[in-house]
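> I need the structure of the sequence given here:
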Amino acid sequence: MVQFSKENITELNTGYVKEHHLQQKIDAKRKRGLYRRLAAFLVIFSVLAFAMLSTITSQMSTLAEKGKQEKQMKSKLAQTKEKKAQLKEEAHKLKDVDYIGEIARRDLFMSKKGEIVFKTHGSSSD
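This next block holds a predicted model:
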């Protein structure tokens, strides 16, 4: 078998060969351009994806925080409504003369005419 080295082979300088080499160079340049464009798009896509993910995670944490605040506010609202109902009831009771008299006798040790008030240590009003 005969072996040929590149030194022994001469290339034809025809128009076809020149055109073929030119086409190979153009194809190689297109490939490099394609790889560069793909790399640029990949970088841009990665930056945009990172920005979107960071925005989504920050929004989710904000939503979770707002949810906690909402629960706290609902709890506070329920307590306030309960206190409002108690105060309305108390205001309604304060319009009653008998209730006012009872409070005056209990807290201020006042008495009606002819009534004597005794305070004992075992009384439940302490």
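
> drop to CA atoms for contacts and neighbour counts, all remaining ones
OK.

> L77 sits in which helix or strand?
Secondary structure from DSSP states H and E places L77 in helix 15-94.

> Could you list every helix and strand in contact with that helix?
On a contact count with 3 or more CA pairs under 8 Å, 6 or more residues apart in numbering; DSSP states H and E, helix 15-94 meets no helix or strand.

> next structured bit after that helix?
From helix 15-94 onward toward the C-terminus, using DSSP H and E, the following helix or strand is helix 97-108.

> Tell me the gap between that following helix and the middle of its chain.
Relative to its parent chain, helix 97-108 has a centroid offset of 54 Å by CA atoms, centre = their mean, to the nearest Å.

> Tell me what angle it forms with helix 15-94.
Relative orientation of helix 97-108 versus helix 15-94 (axes from the mean of the first three to the mean of the last three CA atoms, to 10 degrees): 90 degrees.

> Report all helices and strands that helix 97-108 contacts.
Taking 3+ CA pairs under 8 Å, 6+ apart as contact, there are no helices or strands that helix 97-108 lies on.

> Another sequence for comparison is provided below:
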Amino acid sequence: MSSKRDNKTEKREVTSIRNDYVRSVEMEEKRKTGHRVRLFRRLTVFGLVVLMATIWIGSTIYAQTQTISEKAQLREDAIVELEKVEKQQVQLKEQILLLNDEEYLAKLARKEYFLSEEGEIIFTTPNNEQKDKEKPSKKE
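Sure, this is the predicted structure:
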């Protein structure tokens, strides 16, 4: 019999009392629910704005880092090129000094163009480079 009573009590609906207190509590609950919904929406919008700003800042920093690394590589390449040019400039200055020397010019002209002074006879001999090339081939 007790099971019949439990079923009956479960099936009965209790009607709520509609007085001022109950209505004010219901209105307060609706207001709190509405406030939570609006708060959630504001926090969502604020979170999206922060996320977008973070993405923008991150992409800007990444792009600047890439640009800086490219500029650093270009700078290193330019420094290497500058060193080469400075070495070449030193060599050219030395060559200018040598070319201003008449004895060097005469020696260079005799060597390169087979010019001779009066009474000189020119004999050509193989270059040392050709001898060096021949030596390894004989060893093998």
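
> Quick check: TM-score for this pair?
Overlay of the two chains. TM-score (TM-score structural alignment, normalised by the length of structure 1): 0.86; 124 aligned residues with a CA RMSD of 2.2 Å.

> ok so, going back, how far does the helix holding L77 of structure 1 sit from the chain's center?
Centre-to-centre, helix 15-94 of structure 1 and its host chain are 11 Å apart (CA atoms, centre = their mean).

> F114 of structure 2 -> structure 1?
Per TM-score structural alignment, the equivalent position to F114 of structure 2 in structure 1 is F109.

> what sits against the nearest residue to its match once chain neighbours are set aside?
Distance criterion CA to CA, 6 or more residues apart in numbering; nearest residue to F109 of structure 1, sequence neighbours excluded, is V117 at 6.8 Å. Contact partners of V117 of structure 1, counting by CA atoms under 8 Å, 6 or more residues apart in numbering, are 105, 109-111.

> Which of the three states applies to V117 of structure 1?
Under DSSP: H, G, I helix; E, B strand; the rest coil, V117 of structure 1 falls in the coil class.

> burial count for S111 of structure 1?
14 (other CA atoms under 10 Å).

> okay, now the match of F114 of structure 2: neighbour count?
F109 of structure 1 is flanked by 13 other residues according to other CA under 10 Å.

> Distance-wise, check it relative to L34 of structure 1.
98 Å (CA to CA, to the nearest Å).

> try E90 of structure 1
In this view, E90 of structure 1 and L34 of structure 1 are 82 Å apart by CA to CA.

> can you check T10 of structure 1 too?
In this structure, T10 of structure 1 and L34 of structure 1 are 33 Å apart, going by CA to CA.

> can you check A78 of structure 1 too?
Distance, A78 of structure 1 to L34 of structure 1, by CA to CA: 64 Å.

> just L12 of structure 1 next, same as before
Using CA to CA, L12 of structure 1 is found at 31 Å from L34 of structure 1.

> So which of these two has more stuff around it?
L34 (12 against 9).

> Return the residue of structure 2 aligned against that one.
L34 of structure 1 maps onto L39 in structure 2, with residues paired by TM-score structural alignment.

> any idea how far its match is from N7 of structure 2?
L39 of structure 2 sits 43 Å away from N7 of structure 2, going by CA to CA.

> ok, now A78 of structure 2?
Going from A78 of structure 2 to N7 of structure 2 by CA to CA gives 93 Å.

> ditto for Q64 of structure 2
To N7 of structure 2, Q64 of structure 2 is 73 Å away according to CA to CA.

> Likewise for Q91 of structure 2?
Applying CA to CA to Q91 of structure 2 and N7 of structure 2 gives a distance of 111 Å.

> same deal with R18 of structure 2?
Relative to N7 of structure 2, R18 of structure 2 is positioned 27 Å away (CA to CA).

> same deal with I68 of structure 2?
Look at I68 of structure 2 and N7 of structure 2: by CA to CA, they are 78 Å apart.

> count of neighbours near A64 of structure 1?
Residues near A64 of structure 1, counting by other CA under 10 Å: 12.
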